[in-house]
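S.K.: what's the 3D shape of this:
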Amino acid sequence: MDLTDRAPRRIQRERKKGWRLPEGAVIVTRPTRWGNPFGVGELVRQTPDGYAKSYAGRLPPGLYTAEDGSPFEIRPVADRADAADLFRVHLLRYPALLLPPIRQHLRGHDLACWCPLTDAYGNPVACHADVLLRVAAGQEP
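M.R.: Model prediction:
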């Protein structure tokens, strides 16, 4: 089996001498078009349906009610899994706009991000690149 016969995978970028991005791989970190807008520790304004937007306002973290009576929460992004899930929900909010370019440009490519592939115990670490790989393969986020 050669490289063209395997499914695209996530690659962890490295900052060490001699490391090179594999041929055909696409970088999906910030600030590229494919980067996750939700960073660990950054504030988001999230509605009960799970949809969130980056938040740079003055309200501290907490539960609030909008002028129209709808609830929302200001909270920090907890961890990489939370960031990847927020990204997934974001893609589901605008599928007709966001999914076709991912499928067109990323299908068949390995995707490179800074997130580690596994934790200290060998368990997979969540990353938005995993979401992009599913979408690029024609699946739902």
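S.K.: from here on, just use CA atoms for contacts and neighbour counts.
M.R.: OK.
S.K.: how about the helices in this protein?
M.R.: Here the chain has its helices, by DSSP state H, at 80-93, 95-106, 128-136.
S.K.: just those: most buried one?
M.R.: Mean neighbours per residue, mean count of other Cα atoms under 10 Å, is largest over these for helix 128-136, with a mean of 23.
S.K.: could I get the helices of the chain as a markdown table with distance to residue 35?
M.R.: Shown next, in a markdown table, are the helices of the chain (distance: least, Cα to Cα, whole Å):
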| stretch | distance to residue 35 |
| --- | --- |
| helix 80-93 | 9 |
| helix 95-106 | 12 |
| helix 128-136 | 8 |
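S.K.: another one to check against the first:
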Amino acid sequence: MVMPKVLNKRTDTIPAGAVYVGRPSKWGNPITIRELKVLFPNDTPLELQEKAVGWYKEYLVEDTRMHDTSLTKQAQEELKGKDLVCWCSPLPCHADVLLELANKEE
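M.R.: Sure thing, here's the model as predicted:
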């Protein structure tokens, strides 16, 4: 079986069945790089990207008080085995978090 991967909407060929997970989909990361730049003005773009991914993981996986836990369950049901499409890849991307969550072995 071919492992699912994160694809870049701008540069990759997107196969049938791949799922777009960027904004404004329900999977989009609610925090933006622009917001983080205000909080961390001295960070590099890559550092901001990494912070955004870390925050998304905290939001989705580690602190379910911040959202309806059904979103995590939906990710496991709807995204398992599928390629995910966003704009960030190959840079750190919240889609990496979704890919890991959706395909983890129970």
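S.K.: and the TM-score between these chains?
M.R.: The TM-score (TM-score structural alignment, normalised by the length of structure 2) is 0.78; 96 aligned residues with a Cα RMSD of 2.4 Å.
S.K.: that older thread, of the helices of structure 1, which is nearest residue 26 of structure 1?
M.R.: Evaluated over these, closeness to residue 26 of structure 1 peaks at helix 95-106, with 7.4 Å, by Cα to Cα.
S.K.: would you mind getting the angle between the closest one and helix 128-136?
M.R.: Here the directions of helix 95-106 of structure 1 and helix 128-136 differ by 100 degrees (axes from the mean of the first three to the mean of the last three Cα atoms, to 10 degrees).
S.K.: map residue 88 of structure 1 across to structure 2 for me.
M.R.: Under the alignment (TM-score structural alignment), residue 88 of structure 1 pairs with residue 57 in structure 2.
S.K.: per the alignment, name the residue of structure 2 opposite residue 9 of structure 1.
M.R.: Aligned against structure 2 by TM-score structural alignment, residue 9 of structure 1 finds its counterpart in residue 5.
S.K.: could I get the contacting residues of residue 36 of structure 1?
M.R.: Contacts for residue 36 of structure 1 (Cα atoms under 8 Å, 6 or more residues apart in numbering) come out as 29, 30, 83, 84, 87, 128.
S.K.: residue 38 of structure 1 pairs with which position in structure 2?
M.R.: Correspondence of residue 38 of structure 1 to structure 2, assessed by TM-score structural alignment: residue 31.
S.K.: residue 11 of structure 2 versus the residue lying closest to that match once chain neighbours are set aside, what's the distance?
M.R.: If the residues on either side of it in the chain are set aside, residue 31 of structure 2 comes closest to residue 52, at 6.6 Å by Cα to Cα, 6 or more residues apart in numbering. Distance, residue 52 of structure 2 to residue 11 of structure 2, by Cα to Cα, to the nearest Å: 22 Å.
S.K.: can you check residue 62 of structure 2 too?
M.R.: 31 Å.
S.K.: tell me if I'm right that residue 53 of structure 1 and residue 39 touch.
M.R.: No: with contact defined as Cα atoms under 8 Å, residue 53 of structure 1 does not count as touching residue 39 (11.4 Å).
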